[in-house]
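> Return atomic coordinates for the entry below.
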Amino acid sequence: MLFRCILVFFLGLGSLHAQQKFADLGDLKLENGLTIQNCTIGYRTFGKLNPQRSNVILVPTWFGGTSQQKANIANAGNMADSTHFFVIVVDALGNGVSTSPSNSKTQPNEKFPLFTIRDMVKSQYELVTKHLKLNHLYAVMGVSMGGMQSFQWAVSYPSFMDRVVPIVGTPRQSAYDVLFWNIELRTLERGNYTTEALKTTGLIHELNLFTPEYTQKKRSAPEATAYLNQVEKDLSTKNPYDWASQIRAMLKQDVMPGKTLQEAAKQVKAKLLIVVATQDHMVNPAAASEFSGYLKAPLVELTSNCGHLATSCESEKVTSFVRAFYGL
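Got it, this is the predicted structure:
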């Protein structure tokens, strides 16, 4: 799988199984005025809701990830330990499980409307409040694009949760991020959203998951060729329009458009623990670090040469800090 290295982080502690569930949101009005018709949100739940209904952690998925892949984050001893918390892992719009270009019957592929990270968060808020009948969360926590959604939760619904843990995410795209994600997007667009175009896009994506130093030490040149071939094979079942839809959402990521990060930070009421990878070549850590300064929030820096996937290489460190932040 393309995200095999992320999966090692979340699947390393065993296997949890929970039924895939769906919530029907009806027609979801987007911030641009368009509508996702017959919108459904996929999710899985782990653990038990306590009598006070105060132990809920919501975990949005990363770019291209699903709630099934992310299930083990709720294992005992992991960051969202379901022996203590009621964990809701939510499939983000466009991931192929929740309503997406690939599965929409009325707005398939190129007909699917443009949505944003804020729209993802809005859909999750409707899931939690209207379908699960919850009026408060203990925490929101996500990795990568899930970290972007976590930042957005903190600004869009500042009183709705006690804690927020964005991990290798960003509250606002940097110039580097804009360049990188546009390279992927334009490769898909100029390749007419074919599987071959997606394979090329995926190779670009894979290259930026790690630092050059880590890649050099991890595998030999012949092994790298075999690895790239496997990546292309894994991507043959992916939908290019799903991939593009989530890239477009990330490109528009800005927790408060038209305002400075310092102004946006003033909206935040929850306690934040922010985790960044200092050598991240996929999600630049600068904006997240800046945001932590305005909030006076603890900042955990992962300094290994693993790049964006430093969360895997330094998983014990991340887990330790997050569990301590939750009082475990």
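> C-alpha from now on. contacts and neighbour counts both.
OK.
> count of neighbours near residue 188?
Each residue near residue 188 was counted by other C-alpha atoms under 10 Å, and the total is 24.
> Wait, it touches residue 196, no?
No - in this structure residue 188 lies outside contact range of residue 196 using C-alpha atoms under 8 Å: 9.0 Å.
> which non-adjacent residue is nearest residue 70?
Spatial nearest neighbour of residue 70, excluding adjacent residues (C-alpha to C-alpha, 6 or more residues apart in numbering): residue 10 at 6.4 Å.
> Now do the helix or strand harbouring the one you found: everything it contacts.
Applying DSSP states H and E as the criterion places residue 10 in helix 4-11. With contact meaning C-alpha atoms under 8 Å, 6 or more residues apart in numbering, helix 4-11 is reached by 69, 70, 71, 72, 73, 309, 311, 312, 315.
> One more, please, to line up against the first structure:
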Amino acid sequence: MNSDIATFELGDFTLESGVVLTGARLAYKTFGTLSPEKDNVVLYPTAFGGLLMHNEARIGEELALDPRRYFIVTVALIGNGESSSPSNTPAPFDGPRFPEVTVADNVRAQHRLVTERFAVDRLQLVIGFSMGALQAFEWAARFPDKVARMAAICGAARCSRHNYVFLSSLPAALTADGAWNNGDCVATPMQGLKAFGRIFAGWALSQAFYRDRLDQSVLGFASLDDCLEQFWDMFYQPKDPNDLLTMVRTWQRADISANESYGGDFERALGAIEAKALIMPGTTDLYFPVADNEYEIAHMRDARCVPIPSVWGHIAGDGISSQADADFTNRHIAALLDS
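Okay, the predicted model is just below:
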């Protein structure tokens, strides 16, 4: 863990399941200076498999998230290996014994971070990509009077049924490895992790991306096999398998209406969002299609759907892979902040 990553101790944190996660903590980093009025705060949670450093591409002078203007708090998802996770939590919640965690659990923990550590009552913006977008939606629905603006990039307010099916393939592949041993791995399940990454390779990027051979012309790989081996294998094989499965389960259970406040009424939960909202799906995203976001904004008070015109599939919104896509999203985030 980098020396500039800070830790917020949650102590004994009661999850939505009723399980008390002892010694819970959030990892976070800050950029910029908190204003005396505490009215310049941007919260930026991480995405699936992402570390805090992966959020930094969207932060900088001359970018929408300019630390000269805003106090930006990036916070790590529970289960990502930096915040409390199966890989860094002692018994009795180590490894496969780590409890189920929801998006709402993450947001409740983040609310404690911003209110207790920084004494901030209202956020100017909550922004997120992918699973970060799930958290942005949850923030805006759970704390409608605490969020002035939200930006959800290649994400949604809940995990769709089709998305759930895709996600179910990941643990099925990983746990088929003979080394898995119900999560108490007898060795690193390299074949399972390889299969995990290969599934993502077919879903995270679009058919058009591969048809246009951008893996070769832009990413520089000599062949598809080289792309699979040198990128997808290398990205997932170093990760802790129990961390990955914790994040998969968190993603699958995402739904802003799955609580006592809304009782499963998805449209009512969307209608409760007071934030000025920017929803940016990727036009070729296989996880979160444009149609899902269009349905959501039809039930929101003040929301715009601005699709990212890209062949980069889901990762059109990651702020790293395609400069054109990063520039497109940055322009619209800047306009949201200036509105």
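> and stretch 33-43 of the second structure, which stretch of the first structure?
The counterpart of stretch 33-43 of the second structure in the first structure, using TM-score structural alignment, spans residues 48-58.
> okay, stretch 117-128 of the first structure sits on what stretch of the second structure?
Using TM-score structural alignment, stretch 117-128 of the first structure pairs with 103-114 in the second structure.
> Any idea how far that stretch is from the middle of the chain?
Its chain's average C-alpha position is 13 Å from that of stretch 103-114 of the second structure, according to C-alpha atoms, centre = their mean, to the nearest Å.
> can you check stretch 211-220 of the first structure too?
That offset, for stretch 211-220 of the first structure, works out to 25 Å (C-alpha atoms, centre = their mean).
> Which residue range of the second structure does the helix holding residue 10 of the first structure align onto?
Taking TM-score structural alignment as the measure, the second structure aligns no residues with helix 4-11 of the first structure.
> mind listing what's buried in the following helix or strand past that helix?
Counting by DSSP H and E, the next helix or strand C-terminal to helix 4-11 of the first structure is strand 21-29. By neighbour count on 16 or more other C-alpha atoms under 10 Å, the buried set for strand 21-29 of the first structure is 22, 23, 24, 25, 28, 29.
> Mean per-residue distance, the next helix or strand after strand 21-29 of the first structure versus the second structure.
As assigned by DSSP H and E, the chain's next helix or strand after strand 21-29 of the first structure is strand 35-46. Taking mean C-alpha distance after the TM-score superposition for the first structure, the mean distance separating strand 35-46 of the first structure from the aligned residues in the second structure is 0.8 Å.
> Report the angle between strand 35-46 of the first structure and strand 21-29.
Angle, strand 35-46 of the first structure to strand 21-29, by axes from the mean of the first three to the mean of the last three C-alpha atoms, to 10 degrees: 150 degrees.
> Sort out which residues of strand 35-46 of the first structure are buried, please.
By 16+ other C-alpha under 10 Å, the buried positions in strand 35-46 of the first structure come out as 35, 36, 37, 39, 40, 41, 42, 43, 44, 45, 46.
> any residues touching that strand, and which ones?
Residues outside strand 35-46 of the first structure that contact it (C-alpha under 8 Å, 6+ apart) are 18-30, 67-68, 71, 74, 82, 86-93, 97-99, 106-107, 112-113, 123-124, 127.
> in the stretch 201-339 of the second structure, which spans are helices?
207-211, 214-217, 224-227, 233-236, 241-252, 266-271, 290-297, 323-338 (DSSP state H, counting those that start in this stretch).
> Any idea how far the last one is from the middle of the chain?
Right, the one you point to is helix 323-338 of the second structure. 18 Å.
> Then the fourth one?
Counting by C-alpha atoms, centre = their mean, helix 233-236 of the second structure is centred 18 Å from the centre of its parent chain.
> can you name the residues of the first structure that it overlays?
The aligned range for helix 233-236 of the second structure in the first structure is 232-235, by TM-score structural alignment.
> Now the matching stretch: buried residues?
For stretch 232-235 of the first structure, by 16+ other C-alpha under 10 Å, it's 232, 235.
> what's the average distance of it to the second structure?
Mean for stretch 232-235 of the first structure is 2.7 Å (mean C-alpha distance after the TM-score superposition for the first structure).
> Next up, the contacts around residue 278 of the first structure.
Contacts of residue 278 of the first structure (C-alpha under 8 Å, 6+ apart): 285, 301, 302, 303, 304, 307.
> do you know how far the residue mapped onto residue 57 of the second structure from the first structure is from residue 40 of the first structure?
Matched across to the first structure, residue 57 of the second structure falls on residue 72, judged by TM-score structural alignment. The spacing between residue 72 of the first structure and residue 40 of the first structure, counted by C-alpha to C-alpha, to the nearest Å, is 23 Å.
> the helices in the stretch 1-150 of the second structure, which residues?
Under DSSP H, counting those that start in this stretch, the stretch 1-150 of the second structure gives helices at 103-112, 131-142.
> nearest to residue 164 of the second structure, of those helices?
Closest of the helices of the stretch 1-150 of the second structure to residue 164 of the second structure is helix 131-142, at 13.2 Å (criterion: C-alpha to C-alpha).
> That closest one: average distance to aligned residues in the first structure?
Mean deviation for helix 131-142 of the second structure: 0.5 Å (mean C-alpha distance after the TM-score superposition for the first structure).
> Now the aligned partner of residue 168 of the first structure in the second structure: closest residue in space, sequence neighbours ignored.
Using TM-score structural alignment, the partner of residue 168 of the first structure in the second structure is residue 154. Nearest residue to residue 154 of the second structure in three dimensions, chain neighbours excluded: residue 281, at 4.4 Å (C-alpha to C-alpha, 6+ apart).
> For the one you found, give me its contacts.
153, 154, 155, 288, 289, 290, 293, 305, 306, 307, 308, 317.
> lining up these with the first structure, which overlap?
Counting by both residues aligned by TM-score structural alignment, their matches' C-alpha atoms under 8 Å, the first structure reproduces these contacts from those: 153, 154, 155, 290, 293, 305, 306, 307, 308.
> and the aligned partner of residue 97 of the first structure in the second structure, what is it in contact with?
In the second structure, the residue equivalent to residue 97 of the first structure is residue 82, according to TM-score structural alignment. Taking C-alpha under 8 Å, 6+ apart, we find residue 82 of the second structure in contact with 1, 26, 27, 51, 76.
> quick revisit: just give the number of residues close to the match of residue 168 of the first structure.
Residues near residue 154 of the second structure, counting by other C-alpha under 10 Å, number 32.
> So it versus residue 308 of the second structure, what's the distance?
For residue 154 of the second structure, the distance to residue 308 of the second structure - C-alpha to C-alpha - is 9 Å.
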